[in-house]
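> sequence? don't have it. structure:
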């Protein structure tokens, strides 16, 4: 059997090596363990929600949990990708690119928060390292309180 050809990044590719490419492709944008844990607890409390849904039809961004009638959008932010002040560490490889990427993510998060607030939504953000039980309880209490408010 002939040796497989070594992987060569396409012209203009951001991947610096085949190993880096595999690593980056393995990063999940949804259904992460912290998200699943929080969703499981919220669901067990009796609340139903949309997963990875757009809170607003014209907004090209999705929230991790969306409670449409209560107008609550929940985001579980990854410490690295969203610049957690407690856990973010600038990468050793290509730090300029990745630090700029995280800064753009943070700016987009603030823009998303603002747009949703202007549309009457409550935005809840949690870090992936926060206790799932505490996050879920906060979500449940908030959604139930907003549902009780006459509109």
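Yes, it's here. This one's a predicted model, so the numbers in the text were calculated from it and none came from an experiment.
> for the rest of this, base every contact and every neighbour count on C-alpha atoms.
OK.
> which secondary structure elements does whatever helix or strand residue 134 lives in sit against?
Using DSSP states H and E, residue 134 sits in helix 132-148. Applying 3 or more Cα pairs under 8 Å, 6 or more residues apart in numbering; DSSP states H and E, one finds that helix 132-148 contacts helix 33-44.
> max-length helix in this protein?
helix 95-118 (DSSP state H).
> before we go on, here's another structure to hold up against the first:
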């Protein structure tokens, strides 16, 4: 049972952002500090990727663990209230992620997904970014 009224729930959901999220900003600052230059949220590309590295033909998506159903404890849970709605929505998000990645790879892009929980360990994330993007 939802403890919020419909108007309270609507107000709370309106606060959820799709870009410029805290995990995305962590990845952007780190990539910039490592010397990489990138573009943001190109709508002409499938999925409107978070970071685009055109010269490297590389794309990074920064996914929220809950919204994209990562296997970590935060991503593995689903709301009990309105379960059908949430199950459908979260399953659709995961299916769209697979399709977008497939489309980008067919266009010749390399794709990396960084999960929200991975942004907590900046050293490990930095090594992962360098491994994916290569030398500067």
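Yes, it's here. Note that this is a predicted model, so its numbers are computed, not measured.
> where does the TM-score land?
The TM-score (TM-score structural alignment, normalised by the length of the second structure) is 0.85; 128 aligned residues with a Cα RMSD of 1.7 Å.
> could you give the angle of the helix holding residue 134 of the first structure to helix 33-44?
If you take axes from the mean of the first three to the mean of the last three Cα atoms, to 10 degrees, helix 132-148 of the first structure sits at 50 degrees to helix 33-44.
> what are the buried residues along helix 132-148 of the first structure?
132, 135-136, 139-140, 142-143 (16 or more other Cα atoms under 10 Å).
> against the first structure, where does stretch 98-110 of the second structure fall?
With TM-score structural alignment applied, stretch 98-110 of the second structure matches the range 110-122 in the first structure.
> and the equivalent of residue 83 of the first structure over in the second structure, which of the three is it?
Here residue 83 of the first structure is matched to residue 69 in the second structure, going by TM-score structural alignment. Following DSSP: H, G, I helix; E, B strand; the rest coil, residue 69 of the second structure is assigned to coil.
> surely residue 69 of the second structure touches residue 90?
Yes - between residue 69 of the second structure and residue 90 there is a contact under Cα atoms under 8 Å: 7.0 Å.
> the more surrounded of those two?
Ranked by neighbour count (other Cα atoms under 10 Å), residue 69 of the second structure and residue 90 place residue 69 first, with 20 against 16.
> so how far is residue 115 of the second structure from the more buried one?
10 Å (Cα to Cα, to the nearest Å).
> repeat that for residue 81 of the second structure.
For residue 81 of the second structure, the distance to residue 115 of the second structure - Cα to Cα - is 25 Å.
> comparing the two, which residue is more hemmed in?
Neighbours around residue 81 of the second structure and residue 115, counted as other Cα under 10 Å, are more numerous at residue 115. The numbers are 22 against 11.
> what span of the first structure is stretch 16-35 of the second structure aligned with?
Using TM-score structural alignment, stretch 16-35 of the second structure pairs with 27-46 in the first structure.
> residues in contact with the spatially most central residue of the first structure?
Compute the mean C-alpha point of the first structure, and by Cα atoms, centre = their mean the closest residue is residue 77, 4.5 Å away. Each residue near residue 77 of the first structure by Cα atoms under 8 Å, 6 or more residues apart in numbering is listed here: 125-128.
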